Each structure stands twice: as C-alpha cells, then as structure tokens.
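> model this:
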Amino acid sequence: MNVHQLKDNRGSFTIEATMAFPVIILLSVGLLFFGLYMYEKAALQLQASQAAQRIAAVWTNSYANPVTGSVPVSSHDDLYWRTFQDGLPEWFPFLGGEVTAEVNAASVSSSTQGGGSLPQLKLQRAGVFLPPDVTADLQYSRGTWQRSIKVTLNRPLRVPQLFNHWWGLAEVRASGTASAADPVEFVRNVDFTRSYLPVIVQHFKSYPSVFGQASAGSAPQAGSFDKESEARVYLQQTVGGTETTLTTPSGKKRLVDALDQDGTAHQAFLGYQANRTSATENGERMNDQLQKDVELLQSGQVKAVVWHFYKSGRTGKAGPSGPLRAELERNGIIVMVHD
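Predicted structure coming up:
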C-alpha cells in the first residue's frame, strides 16, 4: 500500500452513511412511536375524563344512561339511598368511605347483574359504556362533604416488542376525576336549615337551664316573683316572644306581654286574681284586658291567647278564682297556673 492509496478518500461517504444511517433510522422511528404513545395517552386521558364526568353527572340515579342522561320511567333508587347506601358506614356517616370496581371485557357482560353495594352497581353499569379494548378501574370516594369519581383506564400499547423492551411500556395508562354533584339534595338541605334552624334555636332559648346556667341579666327561674314585671320578662324568655302593642277592631290598644312567632299572645299575671274587676300591676282591670283579648281572637290578629298566672313571693298564691277561670275559658282563653 503506497501513500497515494492512503490519501484516497473515495468511498468514505458510503462508510460514514453506513454507520450513521441506522442511528438516524432508530431515532426517527423512536420519535415516531413516541408521538404515537403521546397521542394514545392523550386520547385515553380524554376518555377517562369524559367517563368520570358522565358517571358523576348521573350518580343520583343508578338507572340513568351515562352517555345520554336518559332515565327509564319510574326507575329510581330507594328514598334514603344517600344515607344508607351511598358508600358510608351505616351508623357512622361522618367517617366517609371508598368503593372500587374493576371493569374489563370479561366483566362487562355481567356488570348489570349480581350482588354488591349500590355504588358498586352504579360503577359496573357505567362500565358497560366504556370502550371494549380497555381495562378500567372505577373508584368512588365519599366524604362528609364531597363525592368524587375516579376512572383509571389501561389500554395495550400497539408498538413493536423491541420498543416495549426498551421503554418498558406495554400499555398506556390515564386517569380522570370528577365530583358528583347533587343539586336536589343541596337545595333540600338549605331549605331544611332555613326552615328548622330558627325553630331549634328558639326551642333551646325557651329552656335556658339546658345549658347549665342562664346568661347574665336573664330573668329568674320559674317559681315565685315579687313583681309582675319579673314574671313578664321570664315569660318572654320562656316562650321566645316579644312585647307588642296591638290595636283591637274597636280602636283600643292592647299591650301583649309576649307575642311568639306562631302568633300566640301570652299574658303574665302575678298572684291570685279573685274577680274580673281586680287591677293588675299596670293598673288595667282584668275585665278590660279580657275584652281586648276576645276582640283580638275574633278578628284573627292572634291565633290564641294564653294567660299565665305566676306565684306571688309575698302571698305565695297563684291563679284565677273559679268564676274568673270559667269566664276566661268560655271566651276561648287558655289558662296556665305556674305554682
């Protein structure tokens, strides 16, 4: 071999191309299949998110179609399924719970049959509408304030075995999560709270001793009173009423000691009242008060009138005389004696 042969570069391009071309081919094919993998993952992610949203949208009725939302006529779950059949421990609903169901090609045909809890049946029925070439793990989580659906889909990755070996990816996996809203139950709970919370609060206010000790400045406990004004304050706290002035049809003013939220007028009297002409602490005769209350009853301004008689701390007596009580009851006034 001479020097001229060593300096001859003919054929060098072919040798270099032979060495570089396989690498370029592998990189190009690798990028091609990587793009295919990302496409499959994005498509599967979309399917998982859509499946989770559809299951969450029809969670309130296990007979609803997750795709169209249609419900067969007269098909619904039990009335109290939210309390006893929605993945919560029956006696401890505040603990929350979790239910899972696996759906694949083998289980789709029998997914609407068999036993299991109500959440499991809902997940299995929804699995019927998933693509047939995927394996799905459906998960339902129930907390005190939130319900969520998680759908995890697995699909075989259709690439040459060589790339599966290199990348360690035999399948594509994607998951989606959605919250299960229940507008009907939300509106019902809000309406229930607005309607009954004031009643419950008022009920406890009527019994201050329930909390062990009355608040500062409250009226004395039931028993005897030295002044009618003390009995009046105690009556207002007991029935939850307020002092109100009403006008009778004849134009007279009637001071109601405690008018409660139900429209019942309560009057407080101290000691023993012998007859209709006796006067109370405010100087008004019993007969005049009786006539005004009868007018209020007949005109419908109040639903009922209750006269409360409290024991006097000075005399130790309480209540109306026999004739006075008979007159009150004859005119529809309720008599209560606190002795």
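
> use CA for all of it now, contacts and neighbours both
Will do.

> which strands and helices sit next to the top helix by length along the chain?
Looking across the chain with DSSP state H, the single longest helix is helix 12-57. If you count contacts as 3 or more C-alpha pairs under 8 Å, 6 or more residues apart in numbering; DSSP states H and E, helix 12-57 packs onto strand 147-156, strand 171-179.

> Can you tell me which helices and strands the longest one packs against?
Using 3+ C-alpha pairs under 8 Å, 6+ apart as the contact test, the elements touching strand 147-156 are helix 12-57, strand 135-142, strand 171-179.

> between those, which one is nearest to residue 310?
strand 135-142 (54.3 Å; C-alpha to C-alpha).

> outside of that closest one, which residues touch it?
Residues from elsewhere that reach strand 135-142, judged by C-alpha atoms under 8 Å, 6 or more residues apart in numbering: 86-88, 96-105, 119, 123, 127, 147-155.

> for comparison, sequence B:
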Amino acid sequence: MFDGSLQRTALTLAVGTTGAFALTFVGFPAAPLVGAALATSALAWSGVKLYLPNRLRDVGFLIIGSSLGSGFRSELLGQIGGWALSLILLCLSIFATVVASRAILMRGFAKDRETALLASSPGTLSLALSMAVSGRGDATTVLILQCMRLLILSAVLPLGMLLLGVEAGTATGPTETLGLVALLGMLAVGGAFSWGIARRGFPAAYLLGGMIVSAVAHVTGIVHGLPPAELIFAGFCVTGSVMGVRFTGIRPADILRLFTASAASVGAAALISMGFAGVASALTGLPFGQVWVAYSPGGVEAMAAIGLALDFDGAYVAVHHLCRIGFLMALIPWMARRQG
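Below is the predicted model of the structure:
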C-alpha cells in the first residue's frame, strides 16, 4: 500500500461518497449508488487513476447481498415456483437484447461479429473480457462498451422510472436493525461462503454468497433485521465506485469514439427489457417497476442494488438477475461457437 494505492483508494472513496451525498440531497432515486458511479466515472475520464482493493469491493458486494437476503421470508419460498413465466420471459428478453445489440453494433458501427457479440452480453463483464483477451474480438472496445452500458443503465433506469411516474416498491421486509453480534456473525459466515464459491468461479460470488447466507438465516429465524442504514449506504457507495474505477486507464478519446455506439446499444436494450417487463407485469400481476428492474440488462450487483434502493422485492429481483447470469454463461459461448 506504499505505492500510492492507499492514497488512490482514499480519493476514490471520498469522491464516490461525495457524489452519493450530493444526489441524496437532491432526492435522486437510488442516489448513493448512482451518485458514487457518476462522480468516480467523471474523475476517471479526466485521467485520474482511481483504485479500490478487491477485498473492499467484495465487502461492499457482501453488504448489498446480505441486505437483499433479509427480504427472504418462509412464505416467499412458495412464490418462487410462480415466477416460472416471469423467468421464461426474462430469458427471451435476454436473447432478444443480445441479437438486437449485436446487429446495431455490426450494421450501424461496423464492429466485427465477435466484438459485437461480447459487447452485447448484458451483465457478464468478466466472461466477455476473458473471451476477448483470449483472441475473440477487440478487448478494449468490449471493455469500454460494457462499462458504458453498466454506467448508463445505472444512471438512466432510476431517472426513467421517475420521469415515467413508476412508483417505488413497497417491500415488506424487516425494518429493525440487526444487533452487532448477529450482524458480524452473518457477515463472517457470508464472507466465508462467498470466498468458497468465488474460488469455484461463480459470478457475483460475494453478492450471491451474502444473499444466500442472509436468506437462510432469515427464513429459519436465526436472525431478523437489516444491516445498519449507514453500512448499507457505504455498500452502495462502494458498489457505485467500482463502476467508476473500471474506467481508469481508458483514454477519454476512446470513450468519446464509442459513446454513440454505447448509447444506441444501451437504448435498444433498455427498450427491449421495458417491453418484456410490461408483458410480464400484465401476465403475472407483478408491479411493472419491480419487473423492469429485474429485467434490466445491467451488472447483477448494480441492478440488485438499485432494486434494494427502490424498495422492490429483493428476492424477486435478485433471483431474476442471477438467472440472467446463468443463462448468459451458457448462451454467449454457444453463440460464439455458432458464429465462429
């Protein structure tokens, strides 16, 4: 930490927290997450090198996952089977999003087939980059388009809901705060479980692990309550700042060069997800806003955090985004082989 990473970590957290407080002050939806993401991204675009240690990032994801898990109750287990139609429509939405985004990037912006496919994969940044680095497509273009998609969706989705008059959720999870012993115990077990599944290559491991441990603890009645609001706010700040850190080292000229392609691809993805969410909401009777967040093709950590911040059913949102990641882990390699 004596090579300047400590100072860069402090700067990243300070800027992210400032952005989070600023948007909270003006009443922006999902303000801590969006504010931290926008503030750190703007600083990274200016050429400042930002940094967050992986362990700090994992702690932020663990906190968000633990908060999501507190929304699981024993009666929810009976509802999961009823989400089958919603999950089927989600998979159709994902496939339509990948096909449409790939076509836009290829025909409208002259990207090669492999770059367009990997850049269109909504929410599997690590998979897309690993495939690009191994020789499939332009890794720099894939990285920029994926990061821009995450940032644009995270900022525009809450604002779009506000402008469209979509009401916030009314989730009925616990309102009390966990005691210190219960909180530390749940985070310790969640961290250990997350570390184990991360070693096995699970995507979004710390969010998934924290959510599973918290859900089991709440369903079985071992604990009941949320992490302190200040800790959840910090988790939002870290999660948002992770998006900004990803732009470190990317030239502003490259971002500007690909901005139009990003906007076009993300716009199509947002409209497709909104359309499928409308159909799913009409067929299932679930709130449109909740389904739209669950269908939005962003990063699983960011979208789950937005669902939590907007007080939607955390169990529903998290299960759908984890299903989306699993579907994409099978879909993208299959499509790459077919077009190869």
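
> where does the TM-score land?
Aligned and superposed, the two chains score 0.24 in TM-score terms (TM-score structural alignment, normalised by the length of the first structure); 120 aligned residues with a C-alpha RMSD of 5.6 Å.

> Okay, angle between the longest helix of the first structure and strand 135-142 too, please.
Interaxial angle, helix 12-57 of the first structure versus strand 135-142 (axes from the mean of the first three to the mean of the last three C-alpha atoms, to 10 degrees): 40 degrees.

> Next SSE downstream of helix 12-57 of the first structure?
helix 81-84 (DSSP states H and E).

> For residue 94 of the second structure, see how far away residue 218 of the second structure is.
Distance of residue 218 of the second structure to residue 94 of the second structure, computed by C-alpha to C-alpha, to the nearest Å: 31 Å.

> Give me the more crowded residue out of these two.
Using other C-alpha atoms under 10 Å as the criterion, residue 218 of the second structure and residue 94 rank with residue 94 on top: 26 against 20.

> in terms of contact, does that one touch residue 324 like I think?
Yes - under the criterion of C-alpha atoms under 8 Å, residue 94 of the second structure makes contact with residue 324 at 7.4 Å.

> Next, the residues that contact stretch 175-185 of the first structure from outside, please.
So stretch 175-185 of the first structure is in contact with 45, 48-53, 55-57, 59-60, 146-153, going by C-alpha under 8 Å, 6+ apart.

> What helix or strand is residue 291 of the first structure located in?
Counting by DSSP H and E, residue 291 of the first structure is part of helix 286-299.

> how about CSV for the helices and strands packed on strand 147-156 of the first structure, with mean neighbour count and distance to residue 330 of the first structure added?
Output for these, formatted as CSV (neighbours: other C-alpha atoms under 10 Å; distance: least, C-alpha to C-alpha, whole Å):
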stretch, mean neighbour count, distance to residue 330 of the first structure
helix 12-57, 16, 62
strand 135-142, 22, 60
strand 171-179, 19, 63
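
> With respect to residue 202 of the first structure, which of these lies nearest?
Judged by C-alpha to C-alpha, the one of those that comes nearest to residue 202 of the first structure is strand 135-142, at 33.5 Å.

> quick one: residue 194 of the second structure is in a helix?
Yes - checked against DSSP: H, G, I helix; E, B strand; the rest coil, residue 194 of the second structure lies within a helix.

> A helix includes residue 184 of the first structure, no?
Yes - checked against three-state DSSP, residue 184 of the first structure lies within a helix.

> got the buried residues for the strand or helix carrying residue 261 of the second structure?
According to DSSP H and E, residue 261 of the second structure maps onto helix 252-284. The neighbour-count check on helix 252-284 of the second structure (16 or more other C-alpha atoms under 10 Å) flags 255, 259, 261-270, 272-274, 276-281 as buried.

> With stretch 35-43 of the second structure instead?
Judged by neighbour count (16+ other C-alpha under 10 Å), stretch 35-43 of the second structure contains these buried residues: 35, 36, 37, 38, 39, 40, 41, 43.

> quick one: contacts of that stretch?
By C-alpha under 8 Å, 6+ apart, stretch 35-43 of the second structure touches 12, 15-24, 50, 151, 155, 236-245, 247.

> Which strand or helix spans the nearest residue to residue 60 of the second structure once chain neighbours are set aside?
Nearest non-adjacent residue to residue 60 of the second structure, counting by C-alpha to C-alpha, 6 or more residues apart in numbering: residue 235, 4.3 Å away. Taking DSSP H and E as the definition, one finds residue 235 of the second structure inside helix 229-245.

> If anything else comes up later, I'll come back, but that's it for now.
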